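K.L.:
just to be clear, the model below is a prediction. Sequence and coordinates:
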Amino acid sequence: MAPLIGALVAFIVALLVGGLAIYLAAGVVVDAHSYEHAIVTAIVGAIGWALTSWIPLLGPIIALIVWIGVINWRYPGGWVTAAAIGVIAWLSALVILFVLNAILGLGVGAFGVPI
């Protein structure tokens, strides 16, 4: 039971990190201020990534396009705006993960942001 609880806690923390990264990026790029919206975007983006990244050769490229497409669908603006949100979310996730993993000693990832 303990491994299941540990996995669930790790998933929730990773989802909160991914959602926070998207929330911060969307706040900077399109002045969006809904953490819940960012969490849902992280979940849908992760599902899109999982469904496409396994494709041989072009999978990671297709997955990245799908992930940016999810951001484009969930936030105002076009593909360039969505790509900007994606880049800033990725950089934000790196910083957040550095703090959580290096400084606090946690071993978590970011669910919903490709790292």
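P.N.:
Structure's in. What do you need?
K.L.:
could you use CA atoms for every contact and neighbour count after this?
P.N.:
Fine.
K.L.:
ok, residue 25 to residue 86 distance?
P.N.:
7 Å (Cα to Cα, to the nearest Å).
K.L.:
likewise residue 20?
P.N.:
Residue 20 is 12 Å from residue 86, by Cα to Cα.
K.L.:
and what of residue 108?
P.N.:
From residue 108 to residue 86 the distance is 20 Å (Cα to Cα).
K.L.:
now do residue 94
P.N.:
12 Å.
K.L.:
okay, now the one to match up with it:
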Amino acid sequence: MAVADSILIFVLSLLVGTVGILAGARLVLDRDASFVNAAVTALIGAVAWAVTSFFVGWIPLLGILLMLIVWVGVINWRYPGGWSSAVAIGFVAWIVAVGIVYVFAVVGFVTPDALGIPGI
């Protein structure tokens, strides 16, 4: 049962992250952004966040800041527009993900600690 729960949380987290990044890319870049590109970005971003967390996550404040910079760096690498666009996409993605996780928690589908975007 634990493996099935882990797989479900992973899939839901990836889906939430994908929807958030897709919404951010469409809002900030004002162009069609593909679901696949958003999913790949969410997956690479999650891996980058986890690896960075492993190495520097224990450092108070600086660790979290470095993890966030790496995550935004992945968005910057995957989408055009530079760092300011990547930060804006990340911010919109975070807001959207918080909203989705909140709705899921209110209806009792998940607990609020489900992660789709870093820091939720």
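P.N.:
That came through, no problem. Computed from a predicted structure; not experimentally measured.
K.L.:
now stretch 82-93 of structure 2, how far from the chain's geometric center?
P.N.:
11 Å (Cα atoms, centre = their mean, to the nearest Å).
K.L.:
repeat that for stretch 9-22 of structure 1.
P.N.:
Using Cα atoms, centre = their mean, the offset of stretch 9-22 of structure 1 from its chain centre is 8 Å.
K.L.:
check stretch 50-69 of structure 2 too.
P.N.:
With Cα atoms, centre = their mean, you get 15 Å for stretch 50-69 of structure 2.
K.L.:
now swap in stretch 82-96 of structure 1 and tell me
P.N.:
The answer for stretch 82-96 of structure 1 is 8 Å, by Cα atoms, centre = their mean.
K.L.:
more neighbours, residue 20 and residue 86 of structure 1?
P.N.:
residue 86 (25 against 22; other Cα atoms under 10 Å).
K.L.:
got a list of what the more buried one touches?
P.N.:
22, 25, 68, 71 (Cα atoms under 8 Å, 6 or more residues apart in numbering).
K.L.:
all helices for structure 2, in order.
P.N.:
2-29, 35-56, 62-78, 82-106 (DSSP state H).
K.L.:
who wins for neighbours among the contacts of residue 86 of structure 1?
P.N.:
residue 22 (29 neighbours).
K.L.:
reformat the helices of structure 2 as CSV; add distance to residue 117 of structure 2.
P.N.:
CSV is the format used below for the helices of structure 2 (distance: least, Cα to Cα, whole Å):
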stretch, distance to residue 117 of structure 2
helix 2-29, 5
helix 35-56, 8
helix 62-78, 9
helix 82-106, 6
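K.L.:
can you give me the buried ones in stretch 97-113 of structure 1?
P.N.:
97-98, 100, 108-113 (16 or more other Cα atoms under 10 Å).
K.L.:
and which of those is nearest residue 47 of structure 1?
P.N.:
Nearest to residue 47 of structure 1 among the buried residues of stretch 97-113 of structure 1 is residue 112, at 8.1 Å by Cα to Cα.
K.L.:
next, the contact list for the residue most central in space within structure 1, please.
P.N.:
Centroid check for structure 1 by Cα atoms, centre = their mean gives residue 113 as the closest residue, at 2.4 Å. Neighbouring residues of residue 113 of structure 1 by Cα under 8 Å, 6+ apart: 18, 21-22, 42, 45-46, 89-90, 93.
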